[in-house]
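[1] need the 3D shape of this:
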Amino acid sequence: MSATRLLIDVGNTRLKWALVRDRQMTETGAALHDGEPARAVAALPAATVDAVWMAHVTGDAHEAALCEAVRLRFCVNPQLARSATEWRGLRNAYREPQRLGVDRWLAMVAAWHARRGAACVVDAGTALTADVIAADGAHRGGLIAAGLETQQRAVLGATRFATRAAGAPYRGGLGDDTESCVRQGAMLACLGAIDRARALAGADAACLLTGGDAGTLRAHLAAGWEMRPQLVLEGLRAVSEND
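    Down below sits the predicted model:
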C-alpha cells in the first residue's frame, strides 16, 4: 500500500492543503484562517497520513501552535519546509537565503522542477510577489508589492474619500466613480508590476501565475501566462520527495 502524505501551505489569509498518493496530488482544498492558522487545522481532511510537510509564512509566533495542532490531529510530527541556498540547480539570490519567503521559494522550486529554464513566477495574494529565474537556475531577484485588496484598503484607510460599498467587477481600463477608480488603480498597479517583472525575465521565460487573485489578473494580462493554482504545494511536493 502506497504512503500518503499531507502537504500544508499556510499563507497570510488561507491554509491550503493537498493529499499525495503515488506521487500525485489526489485531493486539494483551502480554508480561511482569520489570523489563527492553528485553528484552521481542524478544516483539514480526516485522513490517515504517513507524513505531513508544511510551509508557512506566519512567523515564529504561530509555528509552535501550528505544529502542535498537526501533531494532535494526525499523530505525526510535521516536516517544515524552509527556504534554502540551492535546490537541484536553482540558486537563491538572497544574501540571507532564509529570509526569502518560503512560499516564494517553493513556487520557484515548482517552476524549476517542471521546466529547467528561465521563468517569471507571480503569486497574487494578500501580497503580490514576482520572482525571476534565469535559464541557468540563478534566481535573479524579485519584488513584493501590495495585492489587489491590500492596495484598496491602504488607499481608503489613508484618505477621506466618501465611498460606497464596492461590488462591481474589475475591468482593464479606467474607473468612472470613486469606488471604481480605487479598484482600477489597484488593478492597473498589479498588472504593471507583473508586466515589468515579465519584461525583466526575458522573452523565453515561462510565465506562471498563482494565488487567490490570479484569475482576476490573468483576464487582463497578455497571452502566455499559465495558471498554476497549486504552485506552492507543487514545490512542497517536490521538496518532500527530493525529486
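
[2] contacts and neighbour counts: CA atoms only from here.
    OK.

[3] in the protein, which spans are strands?
    4-10, 14-21, 24-32, 51-56, 79-80, 86-87, 90-91, 119-124, 127-133, 139-146, 206-210, 225-227 (DSSP state E).

[4] now tabulate these in TSV and tack on distance to Gly192 and mean neighbour count.
    As requested, the strands of the chain are exported to TSV (distance: least, C-alpha to C-alpha, whole Å; neighbours: other C-alpha atoms under 10 Å):
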stretch	distance to Gly192	mean neighbour count
strand 4-10	27	24
strand 14-21	25	22
strand 24-32	28	15
strand 51-56	28	22
strand 79-80	34	14
strand 86-87	30	18
strand 90-91	27	22
strand 119-124	12	28
strand 127-133	11	24
strand 139-146	11	16
strand 206-210	14	22
strand 225-227	14	16
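
[5] here is a second sequence; please produce its structure as well for comparison:
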Amino acid sequence: MSRWLFDLGNSRLKCAPLHDDGSLGEVVALAHEQTEFARELQRLLPERADSACLASVASPTLSATVIEVLTQRFRCISLARSSARLAGVRTAYAEPARLGVDRFLALLAAHGRGTGPWLIAGVGTALTIDLLDRDGLHRGGRIGPSPRIMREALHAAAVQLPPHGGDYREFASDTVDALASGCEGAALGLIDRSLAQATRMLGEVPTLLLHGGGADMLAPHFPDALRAPALVLEGLAAWSRVGTVPGTAEC
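    Alright, predicted model coming up:
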C-alpha cells in the first residue's frame, strides 16, 4: 500500500511518503507563494498511489486546490480532524473541533515519542504552545504571533522598520538588531514562562519540543530542547493508523 502524508500550513505545504514500517520518507516543503504551486506539487507526487492523508489549517480555497491535485493521483483521500481523544491523548478543549488540527497532531506525535510531560512549541506563522502531561492529557496552550509575523507587522505599521535581518542581542546597539532581539525575545519569553508555569503545575519539568519553520531561530536558546522538524507529519502518521475518516474519496 502506497500512502502519502500532507501538512498544509499557513505558509508552506510539507509532504512525505509513509513507509510500511511507519517511518517517514523524505520530507519536502513548498511555499504557498511559489509560482505554479499546484504544478510543483504535481511534480512531487507519484503518478498513481493508494491513499493520501491531509491535515490543513490553510484557507478553504488553498485546501480545495491541494485536494483537487490529490484526487488526480490518489485512490483515497482522508482529511485529518481534531477529536476529544485518540491514541492515548485527551484534548483540553470542550469543543475539540476548535483545536487546530496541526496542534492536535503535534500532541499525538509527542505522546507517541514516549513518556512525557511535553511542552510543544510550534514556530510558524503563529507561535503555538501546548502542554501534554505524562498521562496524555492536554492541559491547554497559548497562541501568539511568531517572530516573523511580529517583524512584518511592525514593518507594515512603520515602513522605515526593516521586515527582516539583524541578530539577537540581549541589549542591541542598532535598530535592526533591536528589532530581531525584541521579536525573538518576545517568543523566547513566552516559551520560558510556559516552561516555568508548566513545571509549577505538574511538579516536574516538561521536555520542550520545537517544531515549525521558525524553530531553528529559537533552538540555540534552548539547548535541552528536542527539535522535531516534521512533528505534525509524525502525528498525521499516527492519525492515519487509528483515526482515518474518508474525505473526498472512498477508501
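
[6] hmm, back to that, would you turn the strands of structure 1 into TSV with distance to Arg196 of structure 1?
    As requested, the strands of structure 1 are arranged in TSV below (distance: least, C-alpha to C-alpha, whole Å):
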stretch	distance to Arg196 of structure 1
strand 4-10	27
strand 14-21	27
strand 24-32	30
strand 51-56	28
strand 79-80	33
strand 86-87	26
strand 90-91	22
strand 119-124	10
strand 127-133	10
strand 139-146	10
strand 206-210	12
strand 225-227	14
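
[7] which one of those lies closest to Leu217 of structure 1?
    Relative to Leu217 of structure 1, the nearest member of the strands of structure 1 by C-alpha to C-alpha is strand 119-124, separated by 8.2 Å.

[8] neighbours of Ala219 of structure 2, how many?
    Ala219 of structure 2 has 17 neighbouring residues, counting by other C-alpha atoms under 10 Å.

[9] aligned to it, what sits in structure 1?
    Alignment note (TM-score structural alignment): Ala219 of structure 2 maps to Arg218 of structure 1.

[10] for Val69 of structure 2, same thing?
    Correspondence of Val69 of structure 2 to structure 1, assessed by TM-score structural alignment: Ala69.

[11] tell me who's in contact with the residue nearest to its match when sequence neighbours are not counted.
    Take Ala69 of structure 1 and drop its neighbours on the chain: the residue closest to it by C-alpha to C-alpha, 6 or more residues apart in numbering is Ala38, 5.9 Å away. With C-alpha atoms under 8 Å, 6 or more residues apart in numbering as the criterion, the residues that contact Ala38 of structure 1 are His62, Ala65, Leu66, Ala69.

[12] surely Gly129 of structure 2 meets Leu107?
    Gly isn't right for residue 129 of structure 2; it's Ile. No. Using C-alpha atoms under 8 Å as the test, Ile129 of structure 2 is too far from Leu107 to be in contact (10.5 Å).

[13] joint contacts of those two?
    Ile120.

[14] would you mind measuring from the nearest residue to Ala29 of structure 2 once chain neighbours are set aside to Leu54 of structure 2?
    In space, not counting the residues next to it along the chain, Ala29 of structure 2 is nearest to Lys14; the distance is 4.3 Å by C-alpha to C-alpha, 6+ apart. As for Lys14 of structure 2, its distance to Leu54 of structure 2 is 10 Å (criterion: C-alpha to C-alpha, to the nearest Å).

[15] which neighbours do the two share?
    Applying C-alpha under 8 Å, 6+ apart, one finds that Lys14 of structure 2 and Leu54 are jointly contacted by Phe6, Asp7, Leu8.

[16] can you list those residues in CSV and add distance to Ala157 of structure 2?
    As requested, the shared contacts of Lys14 and Leu54 of structure 2 are arranged in CSV below (distance: C-alpha to C-alpha, whole Å):
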residue, distance to Ala157 of structure 2
Phe6, 34
Asp7, 31
Leu8, 29
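
[17] related to what we said a few turns ago, and the strands of structure 1: which comes nearest Glu179 of structure 1?
    Using C-alpha to C-alpha as the measure, strand 139-146 is the one of the strands of structure 1 that comes nearest Glu179 of structure 1, at 18.0 Å.

[18] with structure 2 superposed, average distance for that closest one?
    Comparison of strand 139-146 of structure 1 with structure 2 after fitting gives an average deviation of 0.6 Å (mean C-alpha distance after the TM-score superposition for structure 1).

[19] for the residue of structure 1 positioned farthest from its centre, what are its contacts?
    Here the centre of structure 1 is the reference, and by C-alpha atoms, centre = their mean the most remote residue is Ala162, at 33.2 Å. By C-alpha under 8 Å, 6+ apart, the residues touching Ala162 of structure 1 are Thr178.
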